[in-house]
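> Sequence unavailable; structure follows:
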């Protein structure tokens, strides 16, 4: 009887090889328990800088630090055995230039064990992407709506309509040519996302970019109904765990106040019966 071969974790070349095949399944994860749930069903667990808004109550992702990403990255990697962890590079950790980006990407990978990073930006980040990939840092790119640029974009709006379409296409092609192994398209019009997907040799992963992308990603707290501060149009709620948790907490509080909890079955006797 032969021993069962251990499960090999997904790596960047595996993701690139999925171009045009069965769609890639991606969800964010920020903790070990959630990573274990994601690992059972997804190809990639994205440790997104959305952690700042979802778990830390920040108004945007701009306040997220490298230290925060390392902390949550370690937690997620501990919970994965199959899915690949990809860690967002936070605002200010890579925009200065390729050398800065390499130092911080290397630190993220060394201190978390994640095999890849993600950074935002198109043509202006191509040099940095090429610099990183040439030095052993796999990069997932991100174009369209780039949340770290929300202040210059003027809000979380659709990017790529009308005159912007050519620029978004050029951004995506520049990232692919620079060596990115995959690319996130966020809030890109459906038709444009389909054209980008058809023309790029690497997988596209959509979020608010339509069904023609090579995969999809959502923030897990959005799709589970746990983050309710706002709800983007592209989010489908697959559960309402926030409402269920609210009801459970309310019931607990009510039972404590009327001394219905703890009951006799939740306590311990003064002495053990012989």
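That came through, no problem. Quantities reported herein were computed from a predicted structural model and do not represent experimental measurements.
> Could you use CA atoms for every contact and neighbour count after this?
OK.
> The residue nearest the centre of the chain: which element?
By Cα atoms, centre = their mean, the chain has its centre lying nearest to residue 46, at 3.0 Å. Using DSSP states H and E, residue 46 falls within strand 44-47.
> any idea how far residue 247 lies from residue 241?
10 Å (Cα to Cα, to the nearest Å).
> Hmm, I typed the wrong one, I wanted residue 127.
42 Å.
> what's the answer for residue 94, then?
35 Å.
> So these two - more neighbours on which side?
residue 94 (20 against 16; other Cα atoms under 10 Å).
> That one touches residue 104, doesn't it?
Yes: Residue 94 lies in contact with residue 104 (Cα atoms under 8 Å); the separation is 7.3 Å.
> Excluding chain neighbours, what is closest to residue 141?
residue 183 (4.5 Å; Cα to Cα, 6 or more residues apart in numbering).
> Give me the neighbour count for residue 249.
For residue 249, using other Cα under 10 Å, the count is 12.
> Same check on residue 165?
18.
> Comparison target below:
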């Protein structure tokens, strides 16, 4: 049973204060209708660069452009009244320098009205995070499996096993100290996710990182079952909309073919 309890706009400090107190609910959105459905139930809504794969049929997030992110973020903003809206900075728009990141982030915030931006990377992005936050741009970090670096990882594999775990822990401490207000932990072993969550003062948002983080995020289309051939281990399907949609479209097509739709009920005199 869903519980709707929010009555006013949630802010970045609200999210920060939830650490250690209550779990943070997060999902992705790319359209206005979707945002309206998520808003009563989520503290945070992410306009993720996963939009490239989910809505545009791209092979990875690397093809996503800043213009695409702004377009979808504008649509999502229209559907939100309460949740904090975070927008991904796409690949190639922030890695070169803090100044490049500021220009991209400033454009996203001014054109979409979002509350924060998200970028991938650990300690090497600390200066960029500090640069942005000092200039009034809230930043969410992203560690572990960072999809924009999927070619370096050799696929969508679990990260942080063995010696790599200490590096990710140090990365988490670095982005926290740099001023990030929260960090996404993707595809990490349970104990590492727990260790990071306990070691830093900002909320951790897990995706494939156990229930020992400060919150959870999933791609909405994944948890609604819109992709029958794609179900990572960390995704739980709360609905099977692909089957429902396919059945509805098949029924519509059949009625059009046999001319039972539109009937007199759906026609004008």
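Great, that's in hand. Please read these numbers as outputs of a predicted model, since none were measured by experiment.
> Apart from its neighbours in sequence, what residue is nearest the residue nearest to the centre of structure 1?
Nearest to residue 46 of structure 1 is residue 28, by Cα to Cα, 6+ apart, at 4.4 Å.
> unless I'm mixing things up, the one you found is touching residue 219, no?
Yes: between residue 28 of structure 1 and residue 219 there is a contact under Cα under 8 Å: 5.1 Å.
> Quickly list what's touching both of those two.
Residues touching both residue 28 of structure 1 and residue 219 (Cα atoms under 8 Å, 6 or more residues apart in numbering): none.
> So for those two, which residue has more residues nearby?
residue 28 (27 against 20).
> what does that one align to in structure 2?
Matched across to structure 2, residue 28 of structure 1 falls on residue 28, judged by TM-score structural alignment.
> What segments of the stretch 1-150 of structure 1 are helices?
For the stretch 1-150 of structure 1, the helices defined by DSSP state H, counting those that start in this stretch cover 12-17, 32-39, 51-54, 66-78, 98-112, 126-134, 150-153.
> Just give me the mean distance for the fifth one relative to structure 2.
In other words, helix 98-112 of structure 1. Superposing on structure 2 places helix 98-112 of structure 1 at an average distance of 0.2 Å from its equivalents, by mean Cα distance after the TM-score superposition for structure 1.
> would a markdown table of the helices of the stretch 1-150 of structure 1 with mean neighbour count and distance to residue 179 of structure 1 be doable?
Listed next are these as a markdown table, based on neighbours: other Cα atoms under 10 Å; distance: least, Cα to Cα, whole Å:
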| stretch | mean neighbour count | distance to residue 179 of structure 1 |
| --- | --- | --- |
| helix 12-17 | 15 | 11 |
| helix 32-39 | 20 | 26 |
| helix 51-54 | 20 | 27 |
| helix 66-78 | 21 | 23 |
| helix 98-112 | 18 | 14 |
| helix 126-134 | 21 | 6 |
| helix 150-153 | 12 | 26 |
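> and residue 263 of structure 1, which of these is closest to it?
Nearest to residue 263 of structure 1 among those is helix 32-39; the distance by Cα to Cα comes to 29.1 Å.
> Give the other helices and strands that the closest one contacts.
Contacts defined by 3 or more Cα pairs under 8 Å, 6 or more residues apart in numbering; DSSP states H and E place helix 32-39 of structure 1 against strand 44-47, helix 66-78.
> can you name the residues of structure 2 that the shortest one overlays?
Meaning strand 44-47 of structure 1. Taking TM-score structural alignment, strand 44-47 of structure 1 hits residues 44-47 over in structure 2.
> Please apply the same query to stretch 106-125 of structure 1.
Taking TM-score structural alignment, stretch 106-125 of structure 1 hits residues 106-125 over in structure 2.
> quick one on the thing from earlier: elements contacting the strand holding residue 46 of structure 1?
strand 24-28, helix 32-39, helix 66-78, strand 84-88.
> Now render these as a markdown table, adding distance to residue 237 of structure 1.
What follows is these, written out as a markdown table (distance: least, Cα to Cα, whole Å):
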| stretch | distance to residue 237 of structure 1 |
| --- | --- |
| strand 24-28 | 13 |
| helix 32-39 | 16 |
| helix 66-78 | 23 |
| strand 84-88 | 23 |
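> The equivalent of residue 143 of structure 2 over in structure 1 - how many residues pack around it?
Matched to structure 1 by TM-score structural alignment, residue 143 of structure 2 sits across from residue 143. Neighbourhood size, residue 143 of structure 1 [other Cα under 10 Å]: 24.
> before we move on, what about residue 196 of structure 1?
21.
> right, and it touches residue 169 too?
Yes: using Cα under 8 Å, residue 196 of structure 1 is in contact with residue 169, at 6.2 Å.
> before we move on, the earlier item: compare the helices of the stretch 1-150 of structure 1 and give me the one nearest residue 215 of structure 1.
Per Cα to Cα, nearest to residue 215 of structure 1 of these: helix 12-17, 10.1 Å.
> Check how far that closest one sits from its aligned residues in structure 2, on average.
With mean Cα distance after the TM-score superposition for structure 1, helix 12-17 of structure 1 averages 1.1 Å from its match.
> what helices or strands is that helix leaning on?
Under the contact rule (3+ Cα pairs under 8 Å, 6+ apart), helix 12-17 of structure 1 is packed against no helix or strand.
> which residues touch stretch 74-82 of structure 2?
6-10, 29-36, 39-40, 43, 47, 85, 111-114.
> Between its first and last residues, how far does it reach?
Across stretch 74-82 of structure 2, first to last residue, Cα to Cα, it's 15 Å.
> Read off where it ends up in structure 1.
By TM-score structural alignment, stretch 74-82 of structure 2 lines up with residues 74-82 in structure 1.
> One more: stretch 178-185 of structure 2?
Going by TM-score structural alignment, stretch 178-185 of structure 2 sits over residues 178-185 in structure 1.
> how far is that stretch from where the chain is centred?
14 Å (Cα atoms, centre = their mean, to the nearest Å).
> which residues are contacting that stretch?
Counting by Cα under 8 Å, 6+ apart, 12-13, 15-16, 126-127, 129-130, 133, 138-145, 172, 175-176, 193, 202-209 sit against stretch 178-185 of structure 1.
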